[in-house]
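[1] What follows is a predicted structure for the sequence shown.
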Amino acid sequence: MAGAHTVVAVHDEKGPGPAPAPEPPPLFDQAFAADPYPAYAWLREHAPVRWTTLPSGVEAWLVTRYDDARRTLADPRLSKSPRHHSERSAHGKGKVGIPGERSANLMTHLLNIDPPDHTRLRRLVSTAFTPRRVAAFAPRVQELADRLVDGFAGRGEADLIHAYAFPLPIYAICDLLGVPSEDQDDFRTWAGMMLHQPGSPRGGVGRAVKRMRGYLAELIHRKRETLAAEGGGDDLISGLIRASDHGEHLTENEAAAMAFILLFAGFETTVNLIGNGTYTLLRHPAERARLQGAVAAGDTGMLDAAVEELLRYDGPVELATWRFATEPLTVGGQRIAEGDPVLVVLAAADRDPERFADPDTLDLARRDNQHLGYGHGIHYCLGAPLARLEGRTALATLLRRLPDLRLAADPEELRWRGGLIMRGLRTLPVEFTPAPSDPASPV
């Protein structure tokens, strides 16, 4: 790892010198991608706030202990705006956001702005994710889950990422945004390009982002015309347009950027929650059987607790998105200069033994589980209620309809997507007894 060093023990007539410092494990290689938790344990113990060169070439501070992480996520001295990124590192500007968003003029979204603009924009979309509205969306999510399982249940095998975990949140967020059904497969294609899904057209993330941006601008224009003539619907994009047209000062770029980030953040996190969660259950048969019994008995409390533990144990977001110091500050005893990038390692914080008992043990009934899987503070994930609903529904449907689901590959053969912020499987091949396409009543 860049920046690693070795302290050589020195011996003299007074006796041995200091013991050699342990070598840090490699970061960001293939073995790390498959299981980053031993490396994060080393960082928590030996270098809880460490200046590190990332795979993109950008340098940043990694924060790995729970208490430091929680404070850092809520620290107003750390800005979300890339304009605060200094020139300290040899590499840097333009490489700290979502690929393609700058060239597509999509920078003015919730992940890149601070109050008061963040407060204003978050208020505009918060009504879409109230518990009441999310609960009303539950039947649609169940319908999507069952329809997707129907598509492969009779075959006895499937790649659960491609056939299930990936399309479910795409179609759900498209419904929420108000993307017409005839256009939703285009979004699935563009999202597949962003995640490098098998069978997706080549062209890169930037190309997919530009296509989404162009489509969203056109859709906003069409919906504005519909609203003027007919009043329009109650989807999220229509709501953003109404707010813009009634004094909330939402620009067209802001509306397009908002729709984009809700789509981007609203699908990949849930793809990973479903994929990682299913994989974890398959690797822990006793806990999986425990949850399967709860699902069969209609124990929604156990199901809710299980989703929280899966979010903690191997969550969909490995690192929180970028933050930049607006002034010198100290985190975990480490001095951080103005303009330095800071990345909170959620995956490391959520396995901190100072906060969680037996953190490397999966306990689906864990009670004290204030994990940071969806962040903390004013940038806490706005779509977390919807993601939880989708994850809960997707996992319960699999356990109910495919009770003998099993992994169809050696775990060492599986590959994990890079990209630093997110953590998710590229594929998840499974086998099961072919099942009918007539589901029982949902949990």
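    Yep, that arrived.
[2] CA only for contacts and neighbour counts going forward, please
    Noted.
[3] Point me to the residue sitting closest to the centre of the protein.
    T269 (3.2 Å; Cα atoms, centre = their mean).
[4] ok, now which ones touch it?
    When contacts are counted by Cα atoms under 8 Å, 6 or more residues apart in numbering, T269 touches 316-317, 387, 422.
[5] repeat that with 7 Å
    By Cα atoms under 7 Å, 6 or more residues apart in numbering, the residues touching T269 are 316-317.
[6] what helix or strand is it on?
    Per DSSP states H and E: T269 is located in helix 252-283.
[7] following that helix, which helix or strand shows up next?
    Next element after helix 252-283 (DSSP H and E): helix 285-296.
[8] Now that following helix: buried residues?
    287-288, 291-292, 294-295 (16 or more other Cα atoms under 10 Å).
[9] Repeat that for stretch 156-170.
    For stretch 156-170, by 16+ other Cα under 10 Å, it's 157-170.
[10] okay, those in a markdown table with secondary structure next?
    What follows is the buried residues of stretch 156-170, written out as a markdown table (DSSP: H, G, I helix; E, B strand; the rest coil):
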| residue | secondary structure |
| --- | --- |
| E157 | strand |
| A158 | strand |
| D159 | strand |
| L160 | helix |
| I161 | helix |
| H162 | helix |
| A163 | helix |
| Y164 | helix |
| A165 | helix |
| F166 | coil |
| P167 | helix |
| L168 | helix |
| P169 | helix |
| I170 | helix |
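[11] ok, and here's another one to check against it:
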Amino acid sequence: MPDNLADPAFHANPHPSYAAWRRDGPIRRVRLASGTVAWLITRYDDARRALADPRFAKRASDIRHPSNAIDRALSNHMLAVDPPDHTRLRRLVSAAFTARRIEALRPRISDITHELLDKFPADAPFDLIDAFAFPLPIQVICELLGIPADDRDKFRRWSNIIVGGVAYQDKYPRAASAMVGYIQALVAARRADPGDDLLSGLIGVRDSGDSLTEDELISMVFLLLIAGHETTVNLIGNGMYLLLSQPDRWQRLCADPALIPTAIEEFLRYESPVETATYRITTEDIDFDGQTIPARSGVLIGLLSANRDGDRFPDPDAVELDRAHNPHLAFGHGIHYCLGAPLARLEAQIAFTALAASHKNLRLAVDESELTWRPGLLLRGLFTLPVTPG
């Protein structure tokens, strides 16, 4: 009988289940909230190997092909396809994410960070995700793409529904249609009045005939918008949760900000912002660790589980802010390794540094048991993080 991954108790705290599965059945059949049965990979070595194995394909054309225009417009980006399409699409945006270009964003990210900090209430509880963890990365990616940041609340609403899985299935068609319509209008406006932003650059590539279809253009903008902020929202939110739920950790970080880079890697490992890698499909029967996964099977690769594997990480269930060697899989591995990882790390480094310098007395405003995690298997993050300035 497949394990049920739709159980609300599992979403509230999946770590005990993952630990048992790594021990007793690391490659196992599971039932998703949609009713689909897939295979789940839970151990670190297996996950790393699967992420780099082309037989775990993103899309096999004879198996999985979106049938309607909205789904096609949202599923023709580089994260959803295999080479050679993946290679071509990644090349078209990789220039915007070089180390030099990301570092050049540091002053602007710092400015946005301090603008947000200045708006924190002085003596009243507030939601750190609403006030900080969300608006920081969404404003950065909006400015990078050339999208009005005033529309960020729309993106958040649509994004929560689109990545929320079955929990929002009734709302998905309208949200997806609204997102596609918005991007189409934005592309039309930027075509008429191009700038020096990434969106104008992608439109220029499309219109110069460099093998970028209109669906791919819309889909790439969608991916950059969603992936460009969701991971960082959860990285900042989950990290602050781990710090404030054990106040001695927060005080230690505030007293020694040199720990921030290694602490960020530990947040990425311990409470990974992405719970499972995006869906794969096996292109043939695969013998994997003594278990045969049949051809045309759906596969989930458990990043959150792999990052707590005791065979790879000493004392995996402890938060070690100074963990020296931390080869976590939070950003994936192989050809689909997250292109925006340097940007997420830079945003987090600036965010935690500024918070530690200006809000040493920050603390949780509710009991930890009152916090709730977003549903679904793709992302791992809290709905809200109520805090008080101290």
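    Cool, the structure landed. Owing to the predicted nature of the structure, the values given are computational and were not obtained by experimental measurement.
[12] Drop the TM-score for these two in here.
    With the length set by TM-score structural alignment, normalised by the length of the second structure, the two chains reach a TM-score of 0.92; 386 aligned residues with a Cα RMSD of 2.3 Å.
[13] Show me the helices in the stretch 51-200 of the second structure, by range?
    Secondary structure of the stretch 51-200 of the second structure (DSSP state H, counting those that start in this stretch): helices located at 69-74, 85-94, 99-104, 106-118, 128, 135-145, 152-162, 172-192, 198-207.
[14] And those: which comes nearest V387 of the second structure?
    helix 128 (6.4 Å; Cα to Cα).
[15] returning to what we had before: which one of the helices of the stretch 51-200 of the second structure lies nearest to F10 of the second structure?
    helix 152-162 (19.4 Å).
[16] How far off centre is the closest one?
    14 Å (Cα atoms, centre = their mean, to the nearest Å).
[17] after superposition, how close is that helix to the first structure?
    Helix 152-162 of the second structure, aligned to the first structure and superposed, deviates on average by 4.4 Å (mean Cα distance after the TM-score superposition for the first structure).
[18] quick one: contacts of that helix?
    138, 168, 171-172, 175-176, 179, 226.
[19] just to revisit the earlier point, output the buried residues of helix 285-296 of the first structure in CSV, with distance to L27 of the first structure appended to each entry.
    Converted to CSV, the buried residues of helix 285-296 of the first structure look like this (distance: Cα to Cα, whole Å):
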residue, distance to L27 of the first structure
E287, 30
R288, 31
L291, 34
Q292, 36
A294, 38
V295, 38
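[20] still on that earlier bit, show me what the residue nearest to the centre of the first structure lines up with in the second structure.
    Matched to the second structure by TM-score structural alignment, T269 of the first structure sits across from T231.
[21] any idea how far that match is from R269 of the second structure?
    13 Å (Cα to Cα, to the nearest Å).
[22] Over to L51 of the second structure?
    L51 of the second structure is 17 Å from R269 of the second structure, by Cα to Cα.
[23] Have a look at those two and say which one is more surrounded.
    Using other Cα atoms under 10 Å as the criterion, L51 of the second structure and R269 rank with R269 on top: 25 against 21.
[24] what's the counterpart of the more buried one in the first structure?
    Counting by TM-score structural alignment, the partner of R269 of the second structure is R312.
[25] Quick one: residues contacting its match.
    350, 371, 373.
[26] what about the counterpart of the second one in the second structure, which SS state?
    Per TM-score structural alignment, the equivalent position to H371 of the first structure in the second structure is H328. Three-state call for H328 of the second structure (three-state DSSP): coil.
[27] how deep is H328 of the second structure tucked in, by neighbour count?
    23.
[28] My guess is it contacts A306. True?
    No - counting by Cα atoms under 7 Å, H328 of the second structure sits too far from A306 to count as a contact (8.0 Å).
[29] re earlier: which of the contacts of helix 152-162 of the second structure lies closest to A188 of the second structure?
    For the contacts of helix 152-162 of the second structure, the nearest to A188 of the second structure is M179 (14.3 Å; Cα to Cα).
[30] Spatially nearest residue to the closest one (excluding sequence neighbours)?
    Of all residues beyond its chain neighbours, the one nearest M179 of the second structure is W158 (6.7 Å), with distances taken as Cα to Cα, 6 or more residues apart in numbering.
[31] circling back to that earlier point, kindly present the buried residues of stretch 156-170 of the first structure as a markdown table, with separate columns for distance to M258 of the first structure.
    Listed next are those as a markdown table, based on distance: Cα to Cα, whole Å:
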| residue | distance to M258 of the first structure |
| --- | --- |
| E157 | 37 |
| A158 | 34 |
| D159 | 31 |
| L160 | 29 |
| I161 | 26 |
| H162 | 26 |
| A163 | 27 |
| Y164 | 26 |
| A165 | 23 |
| F166 | 21 |
| P167 | 21 |
| L168 | 21 |
| P169 | 17 |
| I170 | 16 |
